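Peer 1: For reference, the sequence and a predicted model appear below.
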Amino acid sequence: MGTLGVVKHWSLVSARPQPTGSRHATLVVVLSVLAGIAVVGRVLSADPIAYGVPVWPFADTAEQAESRVMTSVASAARTSAANEGNLKKIPESVTATDVEVLRTRARHDGLAVWLLLRLEVPAVGTRCREVVVSGATPVEVNSRHVTC
């Protein structure tokens, strides 16, 4: 008779995906992203001016006004460094009606100047920032909020 009498039936078997496993993974990813966004938001709102994001929701009106004052300080420091060719005259150049230099310290090679500034921020009052002006060209201006 031969082999025609015995016919085998082959079928492809595939497992059905478990819906709880993929939902669980999606939930973990979404929660991780939300936690990451919350951490970044908290860090940025700690000192939005230093991180360069003086905008809502990270900065309030007072911090936006302080950012405007710090923008004028950074501009004066960069202009002074460009005109003088060094950083020695920066403490005098950043002093204005709303900015008072409380303390100055220069690095021995003249490539960095640390300043403690008291800022009179409109509609807020007095705030203090520690400012570091460093570099030759271009000049970098970085700051952080400190208590007065």
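Peer 2: It's in.
Peer 1: contacts and neighbour counts: CA atoms only from here.
Peer 2: Fine.
Peer 1: Could you identify the longest helix within the protein?
Peer 2: Using DSSP state H, we find that the single longest helix of the chain is helix 19-46.
Peer 1: any idea which helix or strand comes after the strand or helix carrying E120?
Peer 2: Secondary-structure assignment from DSSP states H and E places E120 in strand 112-121. Downstream of strand 112-121, the first helix or strand assigned by DSSP H and E is strand 125-134.
Peer 1: then this one, side by side with the first:
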Amino acid sequence: MRIEAASSAADFARHTAEPANIAASTQGAVISTQRLTALALSGRLPLTIRHEAFHTAQPAGIPRWLAEGLARTFSGEAASDPQGPTGLSRLSSDALSEELLGRNPTRLAAAYVEAARRAGQLVKRRGWKEVIKELSKL
């Protein structure tokens, strides 16, 4: 695993082709982040690194909703999610994955919360060991 920190939000967007407002992006074993100082000052550095480290270890090809939901659960991000309905609970897993890829800013935050809720319920029912074991079969 390697971490590459950008020099600015614009540099991050240019290097990753991701929106400049996200904290990090992972491709294979390479984690690309915003400036580490910016993440640290915002209090997001530890959660971001744990989230992205999970992505480097997850099997390739798992559904986007599950990848993001498990990473948010593993990192501890989901612990501070707002309570109450997301408005997305009736979406199929495929549709939730599309929401996470669509980058619709009005629904993106709710999609991440919904993904973490679903993944968290899965981990609660089956445990991390069983969930990871099943993922490795995909």
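Peer 2: Received it, and whenever you're ready, just let me know what you need. In this text, all values refer to a predicted model and were calculated from it rather than measured experimentally.
Peer 1: Mind checking the TM-score on these two?
Peer 2: Here the TM-score for the pair of chains, by TM-score structural alignment, normalised by the length of structure 2, is 0.31; 72 aligned residues with a CA RMSD of 4.5 Å.
Peer 1: The longest helix of structure 1: which residues count as buried?
Peer 2: 44-45 (16 or more other CA atoms under 10 Å).
Peer 1: where's H55 of structure 2, which helix or strand?
Peer 2: helix 45-57.
Peer 1: could you say what helices and strands that helix packs with?
Peer 2: For helix 45-57 of structure 2, the packing partners by 3 or more CA pairs under 8 Å, 6 or more residues apart in numbering; DSSP states H and E come out as strand 24-27, strand 30-33, helix 36-41, helix 64-75.
Peer 1: so what's R64 of structure 2 up against?
Peer 2: R64 of structure 2 makes contact with 97, 100-101 under the criterion CA atoms under 8 Å, 6 or more residues apart in numbering.
Peer 1: Give me the buried subset of those.
Peer 2: Buried, going by 16+ other CA under 10 Å: 97, 100, out of the contacts of R64 of structure 2.
Peer 1: Nearest to L47 of structure 2 among the contacts of R64 of structure 2?
Peer 2: Proximity to L47 of structure 2 was ranked across the contacts of R64 of structure 2 by CA to CA; first place goes to L100, at 18.8 Å.
Peer 1: Check which helices and strands the longest helix along structure 2 is in contact with.
Peer 2: Scanning structure 2 for the longest helix, with DSSP H as the assignment, gives helix 105-135. Applying 3+ CA pairs under 8 Å, 6+ apart, one finds that helix 105-135 of structure 2 makes contact with helix 64-75, helix 93-102.
Peer 1: Would you mind measuring the gap between the ends of stretch 131-145 of structure 1?
Peer 2: 9 Å (CA to CA, to the nearest Å).
Peer 1: Also stretch 98-110 of structure 2?
Peer 2: Terminal-residue distance, stretch 98-110 of structure 2 (CA to CA): 13 Å.
Peer 1: So which bits of that stretch are buried?
Peer 2: Quick answer for stretch 98-110 of structure 2 (16+ other CA under 10 Å): 98-100, 108-110.
Peer 1: What about T104 of structure 1, how many residues nearby?
Peer 2: T104 of structure 1 has 15 neighbouring residues, counting by other CA atoms under 10 Å.
Peer 1: Tell me what angle the helix or strand encompassing it forms with strand 125-134.
Peer 2: Here T104 of structure 1 sits within strand 99-106, counting by DSSP H and E. In terms of direction (axes from the mean of the first three to the mean of the last three CA atoms, to 10 degrees), strand 99-106 of structure 1 departs from strand 125-134 by 30 degrees.
Peer 1: one step back: may I see the helices and strands packed on helix 45-57 of structure 2 arranged in TSV, with distance to E4 of structure 2 as well?
Peer 2: Formatted as TSV, the helices and strands packed on helix 45-57 of structure 2 follow (distance: least, CA to CA, whole Å):
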stretch	distance to E4 of structure 2
strand 24-27	10
strand 30-33	5
helix 36-41	10
helix 64-75	19
